[in-house]
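K.L.:
Prediction below, plus the sequence it came from.
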Amino acid sequence: MRAIICSITILLLGGCISTPMLTSSNNVPTQSLSELIEDTSCNASFQCKVLSVGERAACGGPSKYLVYSTKSVDEEQVEKLAEQVTMKEKILNQQQTQVDVCKQVLPIQALCIDNQCKAFTIK
């Protein structure tokens, strides 16, 4: 079923939602969001950021929260790619029959611990 949805998405959007890509000025794919934020090294907690990504089909809101470090990436580039992922999920959600259950996705905060940005659930 996922392969069919992904194939339809490829036809409609030009790419599968599980492989979002940034494109350079000549539209050549460069890297996915997870690859872009892979390096979470930090020197201080102000470099650790939380990003809400995607959209839950059943009840709205982000489908996940991601932690990244501004020490190693351009914050604007990360936010732009996250917006692309969110838009693709919104379009996909509108095209699919709503069978998802509204599951709570808890917000997180990020702190620099042992020179790595770490996520902690906010309760």
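P.N.:
In hand now; what should we look at?

K.L.:
For the rest of this, base every contact and every neighbour count on C-alpha atoms.
P.N.:
Noted.

K.L.:
Which residue is the nearest non-sequential neighbour of residue 42?
P.N.:
Ranked by C-alpha to C-alpha, 6 or more residues apart in numbering and with sequence neighbours excluded, the top spatial neighbour of residue 42 is residue 115, at 4.9 Å.

K.L.:
second one coming, line it up with the first:
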Amino acid sequence: MRTLLLSLIMACTACTTDASAPPERQPSPPATQPAPTPAPAPGAATGSTLEQIRAMIGSAACTGPSQCRTLPVGARACGGPEAYLPYSTANLNEPALRALAERYKGERQAQNQASGMVSDCRFIPDPGAVCRAGTCQLGNGESPAS
């Protein structure tokens, strides 16, 4: 009887773990303050697009709050951006920056679809951007006082 019970427990354990199955994808953390890259960029084309976006933003120098904006970047599997980057409208071609961001979004959407990526479907609010110490930085999501 004990042998039968032990065999049954081992059989159930074998059914619940499948060593050949790929590991589950973990949802990406909310990215209101992006890391060095807001999302993993496995493809060279995607990485170069994000690098172009960051190069175009540069230091995001500002002299006042009206120059600071946020740029939604990437695409989460459930929709919405992966992160926001602060930028300054001073000395920047804003339509070109937005076009690059759209290209990057399309690349990330294609990667998500091809890989079967899933996410937690949590809404990431735009944190806004503020001018601090002469640089546009992500805010806390509240409208800055004018």
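P.N.:
Yep, that arrived. Model, not experiment: these values are computed from the prediction.

K.L.:
Superposing both, give me the TM-score.
P.N.:
Here the superposed chains carry a TM-score of 0.71, computed using TM-score structural alignment, normalised by the length of the first structure; 102 aligned residues with a C-alpha RMSD of 2.1 Å.

K.L.:
now the helices: where do they sit in the second structure?
P.N.:
2-16, 44-57, 94-115 (DSSP state H).

K.L.:
List of residues touching the second one?
P.N.:
Here helix 44-57 of the second structure makes contact (C-alpha atoms under 8 Å, 6 or more residues apart in numbering) with 37, 41, 87, 88, 92, 97, 100, 101, 103, 104, 107, 108.

K.L.:
got TSV for the helices of the second structure, with distance to residue 123 of the second structure and mean neighbour count too?
P.N.:
TSV is the format used below for the helices of the second structure (distance: least, C-alpha to C-alpha, whole Å; neighbours: other C-alpha atoms under 10 Å):
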stretch	distance to residue 123 of the second structure	mean neighbour count
helix 2-16	32	10
helix 44-57	22	16
helix 94-115	16	16
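
K.L.:
Could you dump these into JSON lines and include distance to residue 66 of the second structure?
P.N.:
Formatted as JSON lines, the helices of the second structure follow (distance: least, C-alpha to C-alpha, whole Å):
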{"stretch": "helix 2-16", "distance to residue 66 of the second structure": "56"}
{"stretch": "helix 44-57", "distance to residue 66 of the second structure": "16"}
{"stretch": "helix 94-115", "distance to residue 66 of the second structure": "14"}
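
K.L.:
Relative to residue 124 of the second structure, which of these is closest?
P.N.:
helix 94-115 (15.3 Å; C-alpha to C-alpha).

K.L.:
what's the neighbour count on the aligned residue in the first structure for residue 136 of the second structure?
P.N.:
For residue 136 of the second structure, the aligned residue in the first structure is residue 117 (criterion: TM-score structural alignment). Neighbour count of residue 117 of the first structure, defined by other C-alpha atoms under 10 Å: 27.
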